[in-house]
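>>> Next come a sequence and a model predicted from it.
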Amino acid sequence: MSNRWQVRPIIEKGHAIGGAAGCHTQCNIYCLATGLADDNATDMAFPDDFLFGAATAAYQVEDGKGESVWDYVVHNFPERVEDGTTADVTCDSYHKYKEDVAMLKELGVNFYRFSIAWTRIMPNGTADYINEAGVSYYRNLIKELKDNGIESMITLYHWDLPQQLADIGGWLEDSMIDIYAEYARTCFQLFGDDVKFWTTFNEIKEFCQLGYGEGGLPPLHYEPGIGEYKCTRVVLKAHAKAYRIYDEEFRATQNGMIGAIFDTHWFEPRTNSSEDVAAAEQGRQFSFGWFANPIVNGDYPEIMKTRIADRSAKEGFNQSRLPEFTEDEIGVHQRYLRLYRSQHCIEEPEIGDPSYSKDMAVSQYQSPDWEGSSISWLKVVPWGIRGLLNWVRETYNDPYVIVTENGYADDGVLDDDMRIHYYQSYISNVRLAMDDGVKVLAYTAWSLMDNYEWLNGYTKKFGLYNVDFNDPNRTWTPKKSMEYYKKVIATHCVIDNCTR
């Protein structure tokens, strides 16, 4: 077969994130907050040692660093961003980090999940040049958090690959494994004495499938049914190497936790038929098992291996489009989780051009009865997170889990009752999952403040704090949801009175 990659043509606005071939699942539904879902609210308190946090990502809130793949795309293809904006300044957290920590202190969180901008530490992408100003920034941020009683949860890679590394093939190249491992080692050396929570990669599925398969996200590599599998193999091997470096060189003295973050749909069978039940499980394995199974069990899910090998042969490939692992390549570690949406499923596509969605072969459907948000793919389906957490427990040997992102998008309104409704119902279902036996350690609200929402630009807002992007000082104002989440953190309870 010929090498079939190319830069994908400009895609329609609003279709850049989420949604693949097959049954189209995106639609805009706006709902009013009528009766804040007390029926979904539990009266069970969280354990006293349960941790609550808030999150951001470097590209979405910082400025003034080396060029990443996102910088390259938003500057050279502004039509791909919904409002044509850039993240050149965004929240200006580089200069206003003390104000960010003041927000966190007011909120009362136990930890702050943020990411390190690779290009701020290593502007060229490699360890031959370390930017001391960037190192000082993160050291100052970590110290400020620690001085205020807030732990740091650091994500090493939140999508912002240095452009110079993309120019040599990025996550398609095996050379990235050692390059990333050295970046990770450098971060452990520089910051690890004051960091107890590390995550290696954020949402591998998103940047591999949409960045190297479908081509809708940076670096715009279009190689469906091939590129996403190449990318995933390299990234999982890079994760495993970074994990082992931490385990062998740093854990004994730094005593931290390290894992990877997986995002996923929750696939619920449309009916109780055996066909729909099997299709839902197939969707889960292609969405979550694709990443979790190699790390926990050493290889891809059997359904992925079998289906992709079979379809590859019928498409004329000499070997499976899903690259194999050797037995010693992947190790075991903590799992991390992000969830926003739920799906229903069925169906088998005909043989044709390869694609991930055809390999998965389930028809994805979102009920029009589910409440919506200002982002078309984000539905309010709180029982989905409980179902997913229980499935992870049953499928992957009862791991400890941290929910690293969960949040609601709107237009930035201060009286954000729908966000309160969202948090109340989702946090309740996390607590119910814990009562089911799931070992959830922590919950993280996304996001601390309104920021640059990737290809949606500044049109969609997830923040607990409103940020005025028209003000050079980027002034911020707490939303109604901030007061609600603050109370949840203080009382460990989603309603006014809980049982203990």
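The structure has been received and is ready for your questions.

>>> Only C-alpha atoms from now on, for both contacts and neighbour counts.
Fine.

>>> any idea how far the most centrally placed residue in the chain is from residue 211?
Per Cα atoms, centre = their mean, the C-alpha nearest to the average position across the chain is that of residue 203, at 3.9 Å. Look at residue 203 and residue 211: by Cα to Cα, to the nearest Å, they are 12 Å apart.

>>> How about residue 350?
Taken as Cα to Cα, the span from residue 350 to residue 211 is 25 Å.

>>> So those two - more neighbours on which side?
Higher neighbour count among residue 350 and residue 211: residue 211, with 23 against 8, using other Cα atoms under 10 Å.

>>> Not counting sequence-adjacent ones, nearest residue to that one?
residue 217 (4.5 Å; Cα to Cα, 6 or more residues apart in numbering).

>>> Next: residue 45.
Excluding its sequence neighbours, the residue lying closest to residue 45 (Cα to Cα, 6+ apart) is residue 493, at 4.8 Å.

>>> burial measure for that neighbour, as a count.
For residue 493, using other Cα under 10 Å, the count is 25.

>>> Repeat that for residue 333.
The burial count for residue 333: 18, using other Cα under 10 Å.

>>> One more to weigh against that first structure:
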Amino acid sequence: MYSSFGKLVFLALLQINLADNDYKINDKSFPDNFIFGAATAAYQIEGGWNEDGKGENIWDRFTHEYPQYILNEDTGDIACDSYHKYEEDVEKLTYLGVNHYRFSISWSRVLPNGFSDNINQKGIAYYKNLIAKLKANNIEPLVTLYHWDLPQTLQDYGGFHNDSFNQWFADYARVCFENFGKDIKYWITFNEPKYACTGYGTATFAPGVNMPGVGEYKCMHNLLKAHAAAYHVYQDEFKTDQNGKLAIANSISGCLPATNKTEDVEAANREMEFTLGWISNPLFYGDYPEIMKSRVAYRSELEGFTESRLPTFTEDEKAFIKGTSDYFAVNTYSTTFAAAASEPEIGAPSIASDCGVEVQYADDDHKFDGMTYLMEWVTEHYNKPAIIITENGLGLSSNSLEDEERIHFIKNSMSRFKDALDKGINVFGYTTWSLMDNFEWTQGYSKKFGLYHIDFNSPNRTRTAKASVEWYRNVIKTRCLLDKCES
């Protein structure tokens, strides 16, 4: 599966050698079947944190008990108040003309204590009403089951570290499939597993379990088994009638070698395997990348562990997980560059030391360089899956409605994805993050990703269109990034 990798890297390096200001925005129209959308997530926009029977989740607990880890001690208690204002949000989506809306279901709003023996019918009704409103306006729901807001009750039992987690998640997924599945074509089980598991490696991110280099691997191991369990529930019980598709949404930057030296090329590939491969290789091939298994085992032994910190799948688990991705969902915001590094000193374990490369984010002149390459890498490594961009956007600190910088970012990003499509890569959709300014986790409300400005000082949480609204609306209407496109 790696036969063309060297060629891909060589072509990527050629592209980097072209100055960014020489790049021309793609002037070809997006095809008629290409879908455009916008995204949000439950904890980041809904508010209503303790209303109508909703249970507490780990971000409710974390922001209330450890406010020092959140900028300005912000919380998602009210957020954009979308729990009460979802109809207005659908009106904004309808004005934009989007084909789909990506949102997440709050596990604890549907199952207050996390377990399927206690279903909150008011929570079910909220999402049914939202979905019905979307469908009435010809907007397809693209639904995420888990966007980081684990019910606190389940965390009290160990959360992702409990080996029963896969059953808990499968039961929750079944409730969602039963109640919403007839209206859903695309499901995402987990959003950005890497970051969902970050809170099991550091005290500064919910749920605040400080086990670096150990906790994240255990979390991911159970997350992947949980994804597979939900996938098989859908295939066995719902696929025939509902005919939807399931995937995980990966957060990944296209990582390019800092130079064309062999060691830097190898470093870039290793970084891709430790980020994207960690999650996707099991879904497509049944196991973690070989480079991960060998390096974590090697360093674990030197650190005095009796076995690798990276857990091992049984043969039955490999078979169960393999083939559980119907499409490929990508969240991507930038480009990184990797260079070979000396072997990190043996000491406190960490994923960064396990990977053992030097990684830097691209500067403004090269932030888009890896986006087409990322599409190529996914296509090359995972047998040409259908790809959808499920998040892409720009966070700004300004409240200005004249967000030309965001328009520039989205235009350039979409152009790189269109370049990939023109090369024959099966990119079938784009989703901008985000429909509106929202709670950005540890950054609170300081980062503004929205097409719509939210006045968080107003009890009404007034929504106001930024310049990017009209720009994106026109792109969707004309299927063109410029004033005029070739057909």
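Here it is on my side, so go on. These numbers were taken from a predicted model, which means no experiment stands behind them.

>>> just to revisit the earlier point, what separates the residue mapped onto the residue nearest to the centre of the first structure from the second structure from residue 481 of the second structure, distance-wise?
If you follow residue 203 of the first structure across to the second structure using TM-score structural alignment, you land on residue 192. Separation of residue 192 of the second structure from residue 481 of the second structure (Cα to Cα) stands at 28 Å.

>>> Can you name the next helix or strand after the lengthiest helix in the second structure?
Looking across the second structure with DSSP state H, the single longest helix is helix 215-237. Note on helix 215-237 of the second structure: by DSSP states H and E, the next helix or strand toward the C-terminus is helix 239-242.

>>> residues in the first structure matched by that next one, start to end?
Going by TM-score structural alignment, helix 239-242 of the second structure sits over residues 251-254 in the first structure.

>>> distance from that stretch to the second structure after superposition?
Compared with the second structure after fitting, stretch 251-254 of the first structure deviates on average by 0.8 Å (mean Cα distance after the TM-score superposition for the first structure).

>>> How far off centre is that stretch?
Offset of stretch 251-254 of the first structure from its chain centre (Cα atoms, centre = their mean, to the nearest Å): 27 Å.

>>> residues in contact with it?
For stretch 251-254 of the first structure, the external contacting residues (Cα atoms under 8 Å, 6 or more residues apart in numbering) are 192-196.

>>> what's the residue nearest to the centre of the first structure in contact with, if anything?
Counting by Cα under 8 Å, 6+ apart, residue 203 of the first structure touches 158, 261-263, 338.

>>> Make a markdown table out of those and add secondary structure and distance to residue 344 of the first structure.
Output for the contacts of residue 203 of the first structure, formatted as a markdown table (DSSP: H, G, I helix; E, B strand; the rest coil; distance: Cα to Cα, whole Å):
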| residue | secondary structure | distance to residue 344 of the first structure |
| --- | --- | --- |
| 158 | coil | 28 |
| 261 | strand | 23 |
| 262 | strand | 20 |
| 263 | strand | 17 |
| 338 | strand | 19 |
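
>>> Could you list the buried residues of stretch 15-31 of the second structure?
For stretch 15-31 of the second structure, the neighbour count (16 or more other Cα atoms under 10 Å) marks 15-16, 25-30 as buried.

>>> Quick check: chain neighbours aside, which residue is closest to the equivalent of residue 105 of the second structure over in the first structure?
Taking TM-score structural alignment, residue 105 of the second structure has residue 116 as its aligned residue in the first structure. Excluding the flanking residues, the one nearest residue 116 of the first structure by Cα to Cα, 6+ apart is residue 156, at 5.6 Å.

>>> quick one: the strands in the first structure?
Remark: strands assigned in the first structure by DSSP state E are 6-7, 51-55, 111-115, 151-157, 197-202, 221-222, 257-269, 334-345, 400-405, 439-446, 465-467, 476-478.

>>> Same list (those strands) but as CSV, adding mean neighbour count and distance to residue 94 of the first structure.
Formatted as CSV, these follow (neighbours: other Cα atoms under 10 Å; distance: least, Cα to Cα, whole Å):
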stretch, mean neighbour count, distance to residue 94 of the first structure
strand 6-7, 14, 32
strand 51-55, 24, 16
strand 111-115, 24, 12
strand 151-157, 23, 16
strand 197-202, 23, 21
strand 221-222, 24, 30
strand 257-269, 23, 24
strand 334-345, 22, 26
strand 400-405, 21, 22
strand 439-446, 21, 19
strand 465-467, 23, 15
strand 476-478, 17, 15
